[in-house]
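# sequence first, then the predicted structure:
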Amino acid sequence: MEPIVSNGSIFIGILTFLLVGLLVSMFKILREYERGVIFLLGRFYQVKGPGLIIVIPIVQQMVRVDLRTVVMDVPTQDVISRDNVSVRVNAVIYFRVIDAQKAIINVEDYLQATSQLAQTTLRSVLGQHELDEMLANREMLNTDIQAILDTRTDGWGIKVSNVEIKHVDLNETMIRAIARQAEAERTRRAKVIHASGEMEASAKLVEAAEKLSTEPNAILLRYLQTLTEIAGEKNSTILFPLPMDLLKGVLGKQDKKP
């Protein structure tokens, strides 16, 4: 009888241990940023959490979902712009799960799916723009990419909050070409500014000549002022202005001689 009692005690002890283990495994603790997607016999039951929840072993299964914002680095992509320039672009996207049920049921791996979608969208959007737009209008491109990703990931329960293009890498030949273009543009601007200055100066000179012509003594005062400036520079050269009427008279007489 003693062996039978001993075997019965061992069986009861094992059974008690298993029951305690099952009871302990029923209780799950989810953090504030976590949700648990519960499946009952393979079918979706409900989303639980955060805090202490009960999951019936064997009958129910739980999948944890993190609701915090994910910062994902998009690998460098080779992009050909609309003006046939080859560039290498990489970006970073910020997104988070807003519907745990869709994120688990509607897509196999929402992280991998979002990464692949971001890569293809980055190449597609940037390929529709020229190089100058990529370099100058990054904010507009970021907004366009973010809007497309947010729309396409809505069925996965994901919200894309921001997209940032980090680097647009060019080859050495294109960098030199851009440098020459920038130099030519600055030269053109300098010439335009110089020409505009000459035009304004000529207009002011005409205006000044008209004012001086109304008063003959003004020419004499201007001449004396010029002599003062020359003397201040310790220059021994003295300029004597000759009236144009006198020069015309002398030249006219020379033309009349046989």
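Received the coordinates, thanks.

# switch to C-alpha atoms for all contacts and neighbour counts from now on
Fine.

# host element of the closest residue to Ile165 other than its chain neighbours?
Taking CA to CA, 6 or more residues apart in numbering as the measure, Ile165 lies nearest to Ala91, with 4.2 Å between them; neighbours along the chain are not counted. With secondary structure defined by DSSP states H and E, Ala91 is part of strand 86-97.

# now that strand: buried residues?
Using 16 or more other CA atoms under 10 Å as the test for burial, strand 86-97 gives 86-97.

# re earlier: residue contacts, the residue nearest to Ile165?
73-76, 163-167 (CA atoms under 8 Å, 6 or more residues apart in numbering).

# one more time with 10 Å
72-77, 118-119, 122, 142, 163-168 (CA atoms under 10 Å, 6 or more residues apart in numbering).

# Val97 now?
For Val97, the contacting residues are 65-70, 103, 110-111, 153-154, 156-160, by CA under 10 Å, 6+ apart.

# got another, please set it beside the one above:
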Amino acid sequence: MEGAVITIILFVGAIIASGIKIIDQYERGVVLTLGKFSGIREPGLRIVVPVFQRMIKVDIRTNTIDIPKQEVITKDNVTINVDAVVYFNVVNADKAVLEVANYIYATSQFAQAALRDVTGNVELDSLLGKRDEVSQQIKDIVDGETEKWGINIDSVKVQNIELPQDMKRAMAKQAEAERERRAKIIAAEGEQMSAQKLGEAADIISAHPIALQLRNLQVLTEIAVEKNSTIIFPSQFMDTVQSVKDFMAKEVK
């Protein structure tokens, strides 16, 4: 008799204990009473009626979903492999439980479809150069669909874009040709500026013949820095010296 009483007490205690729930700060508890939604339980110590009530905990922290590589044909008929990552969180725990069987799996599948649709409607150059815009388009599509499940999409980031080997070689050649084009343009601009400066110098020398003589003397001065150099003065040099003397005498007067 005593054994039966103890058994009953233990059974009742186990039932009561099963109704004591602890909800963490990052969770919300969705309570179903006789199979019907009856409310949300906030973090802390909570009591549910065993047998009649059931509580499902939902994590409301930001979660991540890795979208596996998707083989996509871009708008300009280039086959690529592209993957992405989705950041999301639950804003309505009741909808996440009542509106969809597995909200994480459903969000992942819809994000894969959106990734294929968006990347398939843009050209390769746009996909490579405007990755943020493409990611934003995918986010808007996924967010619009998952809103009814109580899911908020924080962001979507397109990560790796794998190109075919022949396309990589073609892009490398294109980049090399572009660098060579820029180098030739810079060299041509340098030649143009040099020619302009030489023309200006020629105009100055033609207007002032003595400037050429002074330039000759400056060159000789620069050569004389090398002590092991032998300088041979041409006969015209004496005329240059005399011209400089005459010019200086005229300036003094």
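Great, that's in hand. It should be emphasised that the depicted structure is a prediction, and the values quoted were computed from it without experimental measurement.

# quantify their similarity with the TM-score.
TM-score for the superposed chains, counting by TM-score structural alignment, normalised by the length of the second structure: 0.83, backed by 234 aligned residues with a CA RMSD of 2.4 Å.

# rewinding a little: ok, average deviation of the strand holding Ala91 of the first structure from the second structure?
Plainly put, strand 86-97 of the first structure ends up 1.2 Å away from its match in the second structure on average once the two are laid over each other (mean CA distance after the TM-score superposition for the first structure).

# what are the ranges of the helices in the stretch 51-200 of the second structure?
Along the stretch 51-200 of the second structure, counting by DSSP state H, counting those that start in this stretch, helices occupy 93-98, 103-120, 124-129, 131-146, 165-207.

# wait, which of the ones you listed is closest to Ile6 of the second structure?
With distances scored as CA to CA, the stretch of the helices of the stretch 51-200 of the second structure nearest to Ile6 of the second structure is helix 93-98 (38.9 Å).

# how many neighbouring residues does the residue of the first structure sitting at the aligned position of Pro43 of the second structure have?
Per TM-score structural alignment, the equivalent position to Pro43 of the second structure in the first structure is Pro50. By other CA atoms under 10 Å, the residues close to Pro50 of the first structure number 15.

# my understanding was that Pro50 of the first structure contacts Val37; is that so?
No. Distance between Pro50 of the first structure and Val37: 11.3 Å, which falls outside the contact criterion (CA atoms under 10 Å).

# and the aligned partner of Asp169 of the first structure in the second structure, what does it touch?
When the structures are aligned by TM-score structural alignment, the residue of the second structure matched to Asp169 of the first structure is Glu162. The contact partners of Glu162 of the second structure, taken as CA under 10 Å, 6+ apart, are 69, 71, 79-83, 168.

# now render the residues you listed as TSV, adding distance to Asn228 of the second structure.
Supplementary listing: those in TSV, determined by distance: CA to CA, whole Å:
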residue	distance to Asn228 of the second structure
Lys69	72
Glu71	73
Thr79	69
Ile80	68
Asn81	69
Val82	69
Asp83	70
Lys168	57
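
# which contacts among these does the first structure share?
Here the contacts of Glu162 of the second structure are checked against the first structure with both residues aligned by TM-score structural alignment, their matches' CA atoms under 10 Å, and the contacts held in both are 69, 71, 79-83, 168.

# of the residues you listed, closest to Ala183 of the second structure?
Lys168 (22.6 Å).

# among the contacts of Ala91 of the first structure, which are in strands?
Counting by DSSP state E, the part of those found in strands is 72-77, 163-168.

# restrict the residues you listed to the buried ones and give me that as a ChimeraX selection.
To isolate the buried ones among those in ChimeraX, judged by 16+ other CA under 10 Å, type:
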select :72,74,76,77,163,164,165,168
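
# before we move on, the earlier item: preserved in the second structure, out of the contacts of Ala91 of the first structure?
Here is what carries over to the second structure from those, by both residues aligned by TM-score structural alignment, their matches' CA under 10 Å: 72-77, 118-119, 122, 142, 163-168.

# returning to what we had before: save the buried residues of strand 86-97 of the first structure as JSON lines, and put in distance to Arg31 of the first structure too.
As requested, the buried residues of strand 86-97 of the first structure are exported to JSON lines (distance: CA to CA, whole Å):
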{"residue": "Ser86", "distance to Arg31 of the first structure": "46"}
{"residue": "Val87", "distance to Arg31 of the first structure": "43"}
{"residue": "Arg88", "distance to Arg31 of the first structure": "40"}
{"residue": "Val89", "distance to Arg31 of the first structure": "37"}
{"residue": "Asn90", "distance to Arg31 of the first structure": "33"}
{"residue": "Ala91", "distance to Arg31 of the first structure": "30"}
{"residue": "Val92", "distance to Arg31 of the first structure": "27"}
{"residue": "Ile93", "distance to Arg31 of the first structure": "24"}
{"residue": "Tyr94", "distance to Arg31 of the first structure": "21"}
{"residue": "Phe95", "distance to Arg31 of the first structure": "19"}
{"residue": "Arg96", "distance to Arg31 of the first structure": "16"}
{"residue": "Val97", "distance to Arg31 of the first structure": "15"}
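
# which ones are touching Arg96 of the first structure?
Arg96 of the first structure is in contact with 66-71, 111, 157-161, counting by CA under 10 Å, 6+ apart.

# now do 6 Å
Arg96 of the first structure sits next to 67-70, 158-159 when contact means CA atoms under 6 Å, 6 or more residues apart in numbering.

# once you drop chain neighbours, what's closest to the residue mapped onto it from the second structure?
Alignment note (TM-score structural alignment): Arg96 of the first structure maps to Asn89 of the second structure. With CA to CA, 6+ apart as the measure, Thr62 is the residue that lies nearest to Asn89 of the second structure, at 4.5 Å, once sequence neighbours are left out.
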